[in-house]
Each structure stands twice: as C-alpha cells, then as structure tokens.
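> next input, structure requested:
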Amino acid sequence: MKVNRPWVKEYKQQERTVDNSKFYNSRTWRKTRKLFLENNPLCIHCERLGVTTPANVVDHIIPISEGGDKLNTKNLQPLCKKCHEKKSASESAKKRGMGKKLSVYKRCTSHDSQNFTHE
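Alright, predicted model coming up:
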C-alpha cells in the first residue's frame, strides 16, 4: 500500500532515450568485446595516471546514441568499472545540462584484482 506524502518529491524512474540492449546482448558484440579486452587488458584512463588496472568494460568513446560506430575498434576503449562509471556520469550530467563536469581521469583507489599495483 502506497502512502501519500505530499512533502516528499516523487521522481520519475530514469528512462533511456535509446534502448541498445538488443545490440549489447548480441553474439557479435559479445565476441567483439571479448577479443577487444584480450588485446587491450588495461584501463587506459588509469594507465595515463601511472596506475596499472585491469580493464573489465569496453566503452564506446562516442556513444552509440550519439552516432558512434558500434563495432569499430577505433571507437572502443578499455576501462575499469570505476573509470567507466565516472565517464558515464560525466556524459549524463552534460546531457542534462548540468554545468559541473566530473573528472574522468581522477585516480582510481580500489579495484578487485590483487595482481596489479595500485596507488
């Protein structure tokens, strides 16, 4: 049972303007992603900061929703989960017109793997 609380602002559930789930669940994308991570195993944003971090996300540099090429490796970059979240948040803030730019290149501090050096 939902209680009406007029002092609590209701938020609309976040909706995507473009649904790319069919593409991301496709065999073609899964194979491309796997091969790309095998050939590019380290997060490029962390590497620029001198930190060695395993990449576990393949990110589209130019988002598909903005016309980025889906399978062209020149539009792909290997990122760790934290760097990908920062990049996505920054892009989302820009789309919403928020002036604050989030730092994508901020040093990652916690990672899952113990086999890599962290600062």
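> going forward, measure contacts and count neighbours with C-alpha atoms only.
Noted.
> can you tell me which helix in the chain is longest?
The residue-count maximum for a helix in the chain (DSSP state H) belongs to helix 81-95.
> enumerate the positions of that one that are buried.
Of all the residues in helix 81-95, those buried under the rule 16 or more other Cα atoms under 10 Å are 81, 82, 83, 84, 86, 87, 88, 89, 90, 91.
> and stretch 66-74, by the same measure?
Quick answer for stretch 66-74 (16+ other Cα under 10 Å): 69, 70.
> follow-up on the earlier one: ok, so of the buried residues of helix 81-95, who is nearest residue 67?
Using Cα to Cα, residue 91 is the member of the buried residues of helix 81-95 that lies nearest residue 67, at 14.4 Å.
> closest one of the buried residues of helix 81-95 to residue 68?
Among the buried residues of helix 81-95, and counting by Cα to Cα, the member closest to residue 68 is residue 91, at 13.9 Å.
> one more to put side by side:
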Amino acid sequence: MARLTMLRPRLNTISTRLKVTRGTEPGQAFYSTPEWRALRDRLLRERGRKCEDCGRTGTRIYCDHVEEISDGGAPLDEANVRLRCGSCHTTKTADARARRHGLR
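Sure thing, here's the model as predicted:
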C-alpha cells in the first residue's frame, strides 16, 4: 500500500493584529509633518472647535483641505483649510473623489 505524505501549506498565516499607522497610504505622510500639525493646532485654537459648514460642536473636528492636495490644492495655505465635523468632511471628500473620477 502506498504511503501518503503530508504537503506543507503553501500560504503563510497572516497576523490579525496588523497595525496601520498614519503615513502608510500615498499622500498621508504629509499629515504627520511638524508643519501640518502646527498649522492644524493653530487653526483649531484660533477658529475654535466648530464645524465651519454646519456649526456642529462637541464632536471631532477635521482640518480639511477645500481643494484637496491631490487636486492641486496648497497643502499649508490656511485659506485652503476648513474645519469640518465628521459628517461634513465625509460628504465633501466623497464628492471631491467622485468629481476626480468623473462620476459627477
């Protein structure tokens, strides 16, 4: 009778504890620079933690580029940065991506 041998697995296991850090996606490393952090902190201090679109307070506020960097917006121009709550930030970003890809 023939003896069966066990084949070694061809795929390695993948850790489920992967840590995704800021700066791993293209264009994201900019948001970890001291220049951006200083601008972000100053704008939050000067303008207050209030959404400049809907007026919402008491929630996380994002410093969002009006014209996205990937669309040619100036990264450190405070006139190109608007404070937005999560809802307004998501809506604006989805719209900008749709326009970039010709969907709107």
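> need the TM-score between these chains.
After superposition, the two chains reach a TM-score (TM-score structural alignment, normalised by the length of the second structure) of 0.66; 79 aligned residues with a Cα RMSD of 2.0 Å.
> not counting sequence-adjacent ones, nearest residue to the aligned residue in the second structure for residue 68 of the first structure?
In the second structure, the residue matched to residue 68 of the first structure (TM-score structural alignment) is residue 73. Among residues not flanking residue 73 of the second structure along the chain, residue 67 sits closest, at 4.7 Å (Cα to Cα, 6 or more residues apart in numbering).
> ok, that neighbour touching residue 76?
No: applying Cα atoms under 8 Å, one finds residue 67 of the second structure not in contact with residue 76, separated by 11.6 Å.
> what are the boundaries of the helices in the first structure?
21-24, 27-39, 44-48, 81-95.
> how close does the spatially most central residue of the second structure get to residue 100 of the second structure?
By Cα atoms, centre = their mean, the second structure has its centre lying nearest to residue 28, at 6.8 Å. According to Cα to Cα, to the nearest Å, residue 28 of the second structure and residue 100 of the second structure sit 18 Å apart.
> same thing with residue 81 of the second structure?
Distance, residue 81 of the second structure to residue 100 of the second structure, using Cα to Cα: 19 Å.
> again, but for residue 67 of the second structure
From residue 67 of the second structure over to residue 100 of the second structure (counting by Cα to Cα), the distance is 11 Å.
> would you mind measuring the gap between the ends of stretch 72-83 of the second structure?
With Cα to Cα applied, stretch 72-83 of the second structure spans 19 Å between its terminal residues.
> and the contacts of that stretch?
Residues from elsewhere that reach stretch 72-83 of the second structure (Cα atoms under 8 Å, 6 or more residues apart in numbering): 35-36, 39, 43-44, 49-53, 61-67, 69.
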